[in-house]
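Chemist: build the 3D model from these lines:
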Amino acid sequence: MTFLRAVTLLALIWLAFDPGPAVSFAVYVLIGVQVIGWLWPRLAGRYIVWQRHAPLVLAPDEVGEVTITISYQGRLPLPYLIVTEDVPPSLSAVTRKRWVLSLRPGQRYTLRYQVQGRQRGLYWLGPLRLVIGTVIDRNEVLIGEHQPTPLTIVPHVVPLPLLELPAGLPYSQERRRLSLFDDPAQTIGVRHYRPGDSPRLIDWKTSARLGELHVRELAPVIARMTVIALEFSETAYRGRFARDDRERAVIATASLATTLINRQQAVGLCSNGYDPLTKAPIVPLLPRAEHDHLRTLLLLLGRIEPVSTGSVLTELSSGTLNLSWGSTLITVTAALDEAWLAGLTMLRRRGLYVAVILADPGPSDVLQARRYGIAAYRLDRAGGIVVDA
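Modeler: Model (predicted):
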């Protein structure tokens, strides 16, 4: 009970025992003041309009500014207005922003604070709460927000010049060593034999002349349609560093897609992950080469969350992507097992160029995949793609 209400209660008790005009007048004044204090913030709340302006997407370590504009069009002044905004810890060191304002009729006020993208994911700014009060009594009115504002932090993109790629990755039909696959009809030279090279590429004449095994080096070409299949289930990534392995897989997928589209190659995305914004499984993105498509793809990778069970191989085997013969399929997962090898071999027999990128490979996963004719790579700690010689 507030002080003013306690005084009013005492006055009412006094009025019951001594119904004099002075006491009656005092009781009426006290009750009237409280009624005005109760109505004031409730009527003023109808004339408060606020709007939040925030970036929808931020890159890693990028700093963005959030503004909250509050307008008051009431006739009575607002003695005080308490504004509270909740911010996720991954965006700001101060998780609760708080301001106290006093607004005149027709006044407009703008509040600002900064957020920084520190970790990939979908975050919500808010809810925003406005508490309206008066000086007469503690009659505060809370105005809440029904829908916070979403903010997506996209994954980090590794610059490809920093990657250790022997034959690179499928970056369109450029005549340079930037392809996972080669054209057997066009030989551009010879080089020393490396474990995992196909015996069909051995140049026997050069090997006999030099006394060491040499293989023919082929001109890299590739189909223009590429689909990246990201495995994102909790059962596929196990161990103490399962979460880090998933994040490195996302970084590799984002880096591949960015570089491919920047080289005007159509890229699609398929995953068994979960989209928390739509509260539904990830919808496959058909291959396209526009930068708007890249933005959509990176936003999807920024929001993606793991599912408990399932495998992306199920969707790849169903043929929903309708990949044409000669298309490139790059799968990103933790490690290989018999089911994965069987699934990738079946896709390869359909006429697809298949490659696999492993976040946590076993000792023989890379060599075993190459025995089946599947190009295999592994990830380093930063999500970069390296090749085992």
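Chemist: switch to C-alpha atoms for all contacts and neighbour counts from now on
Modeler: OK.
Chemist: mind listing the strands for the stretch 51-200 of the chain?
Modeler: For the stretch 51-200 of the chain, the strands defined by DSSP state E, counting those that start in this stretch cover 57-58, 63-72, 78-86, 96-103, 108-116, 121-125, 128-133, 141-143, 149-153, 182-192.
Chemist: reformat these as TSV; add distance to residue 228 and mean neighbour count.
Modeler: Listed next are those as TSV, based on distance: least, C-alpha to C-alpha, whole Å; neighbours: other C-alpha atoms under 10 Å:
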stretch	distance to residue 228	mean neighbour count
strand 57-58	22	20
strand 63-72	30	16
strand 78-86	36	18
strand 96-103	39	14
strand 108-116	29	14
strand 121-125	20	19
strand 128-133	39	21
strand 141-143	46	17
strand 149-153	20	20
strand 182-192	19	13
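Chemist: here's the other one to compare against:
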Amino acid sequence: MIWPAAIVLILIIALIFRLGLLMYAMYTLLGVLLLSRYLTHRWAASLQATRECNRLAAEEGDEIAVIITIENTGNLPIPWVMVEDLIPREALVYLPPRLGVTGPRMKLTHLWPRSKRAIRYQLKCNRRGYYQLGPLVLETGDLFGLHRQFRVLTEPQFLLVMPEVIPLTGYAISSKRPIGEVRMTYRLYEDPTRISGVRAYQEGDSLNRIHWRATARTGVLHSKIYEPSTVAGTTILLDFHKDSHEQRHEPRRSELAITAAASIANAVTLMGQQVGMITNGRDAADRIRTEGWASDWRTRESAQVAAGVRETSDRLRPIVIGTRRGGDQLTQILEMLARLELTDGLSLTQTILETSSRMPRDATVIAILAQVTSEIAIALGMLRRRGLVVVAILNIFDITGFADAAGPLIAEGIETRQLESEESVAEICAAYWLR
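Modeler: The predicted structure is shown next:
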């Protein structure tokens, strides 16, 4: 609005003082401004765009192909248009970045009437996560730079990169031993559809429990043995609070914790045992549902800010995936681990107090910790005194720090293991499966 006001003011002065050449120049400049504004609006309104990804679920190390197609639906040529497909800054800042970009994600081009242009680039999935691709921001304007117009096109798409799963050393798939020594406290509840063996008849056995074929074959009464309806397994308790992870060790230590949790969940599932997860982290999908995304930004800067990640979280509910068996259960846990983000919400102590009633007593609690405070040690000790088997995996790389953190846990009678590096993930639970 400054340019038109200045031109009108100069034009009035020229009329008052009868400055013909200046009046002609101002008339011409005013006409150029109006024409530029009109053409810019026409060009921006004629732009359409689509985004295509060959897939939106990937593993670490996979490459994703992205094709952006821009179309000029109008009858006028567009001399220039700046195209940028937004990706959150958090996915690009580390070395190596979470998402490696190959090809032009931002490009300056032109479009003839009724024409299309394709822009192709690739994403290398270097680290697990839940990434927002887009929206697409387009900028165009007149040749003199007097007026510019921004458009935000295409709804964002979301790429889910699953965490790395490392095969654990020292266990057999056929083994039915759970992690740790777990006493079956509810064996009275048996599943009559699953027969695990045959034993001699005991006084008081009901008729429907008698194994008639074995009785007929041996001439002696035999009874069926049923599998208990409650099975041993594991509940993974993952501390993902920001204050528990030193910034100088990030994102290495938090990603190592995710890899360990995913690997343990995979191994327990292969053993046919139940597995669940409790964490105080933040679900990226839940954050996006809560915060949403706008589609009416006026500048590229505002679009980039909106595509970023909010630093604080007011979520005061833990993430709980109930301890159950099945392949779908593992998929749910891995997808949640892929989306998990560090948060400043509930502390681990608050999470334990909130969810202790939902931890089955016949499943070992494996707590993956990056820091141990007296409150955390007391809370885990409370679980052990309630009859749960608790094992702590300390995500600490140096032996001195591990010894200092393990002390309060050992005092509570909790067995501890050190998660030193990615190489140690494969053997972190070997002792439990080998004994």
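Chemist: would you reformat the strands of the stretch 51-200 of the first structure as JSON lines and include distance to residue 15 of the first structure?
Modeler: Shown next, in JSON lines, are those (distance: least, C-alpha to C-alpha, whole Å):
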{"stretch": "strand 57-58", "distance to residue 15 of the first structure": "64"}
{"stretch": "strand 63-72", "distance to residue 15 of the first structure": "41"}
{"stretch": "strand 78-86", "distance to residue 15 of the first structure": "32"}
{"stretch": "strand 96-103", "distance to residue 15 of the first structure": "37"}
{"stretch": "strand 108-116", "distance to residue 15 of the first structure": "46"}
{"stretch": "strand 121-125", "distance to residue 15 of the first structure": "52"}
{"stretch": "strand 128-133", "distance to residue 15 of the first structure": "30"}
{"stretch": "strand 141-143", "distance to residue 15 of the first structure": "31"}
{"stretch": "strand 149-153", "distance to residue 15 of the first structure": "54"}
{"stretch": "strand 182-192", "distance to residue 15 of the first structure": "100"}
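Chemist: of these, which is nearest residue 291 of the first structure?
Modeler: Nearest to residue 291 of the first structure, of all the strands of the stretch 51-200 of the first structure, is strand 57-58, at 15.1 Å by C-alpha to C-alpha.
Chemist: with the second structure overlaid, how far apart is the closest one on average?
Modeler: Mean deviation of strand 57-58 of the first structure relative to the second structure after superposition (mean C-alpha distance after the TM-score superposition for the first structure): 4.1 Å.
Chemist: helices or strands up against that strand?
Modeler: When contacts are defined as 3 or more C-alpha pairs under 8 Å, 6 or more residues apart in numbering; DSSP states H and E, strand 57-58 of the first structure packs onto strand 149-153.
Chemist: what's the mean deviation for the strand it packs on versus the second structure?
Modeler: Looks like 4.3 Å for strand 149-153 of the first structure (mean C-alpha distance after the TM-score superposition for the first structure).
Chemist: where do the helices sit along the first structure?
Modeler: Applying DSSP state H to the first structure gives helices spanning 3-17, 21-44, 204-210, 242-262, 291-303, 312-318, 338-349, 365-371.
Chemist: of all those helices, which one comes closest to residue 93 of the first structure?
Modeler: Per C-alpha to C-alpha, nearest to residue 93 of the first structure of the helices of the first structure: helix 291-303, 21.1 Å.
Chemist: what does that closest one contact?
Modeler: By C-alpha atoms under 8 Å, 6 or more residues apart in numbering, the list of residues contacting helix 291-303 of the first structure from outside reads 57, 120-122, 152-155, 250, 254, 257-258, 261-262, 269, 275-277, 282, 285.
Chemist: and it, how far out from the chain's middle?
Modeler: Averaging C-alpha positions (C-alpha atoms, centre = their mean, to the nearest Å) puts helix 291-303 of the first structure 9 Å from its chain's average.
Chemist: ok, average deviation of it from the second structure?
Modeler: Superposed on the second structure, helix 291-303 of the first structure shows a mean distance to its aligned partners of 3.6 Å (mean C-alpha distance after the TM-score superposition for the first structure).
Chemist: list the contacts of residue 190 of the first structure.
Modeler: Residue 190 of the first structure makes contact with 203, 214, 215, 216, 217, according to C-alpha under 8 Å, 6+ apart.
Chemist: return the residues in contact with the last one.
Modeler: Residues in contact with residue 217 of the first structure, defined by C-alpha under 8 Å, 6+ apart, are 187, 188, 189, 190, 191, 201.
Chemist: quick one: map the second one onto the second structure.
Modeler: Residue correspondence, TM-score structural alignment: residue 188 of the first structure in this structure matches nothing in the second structure.
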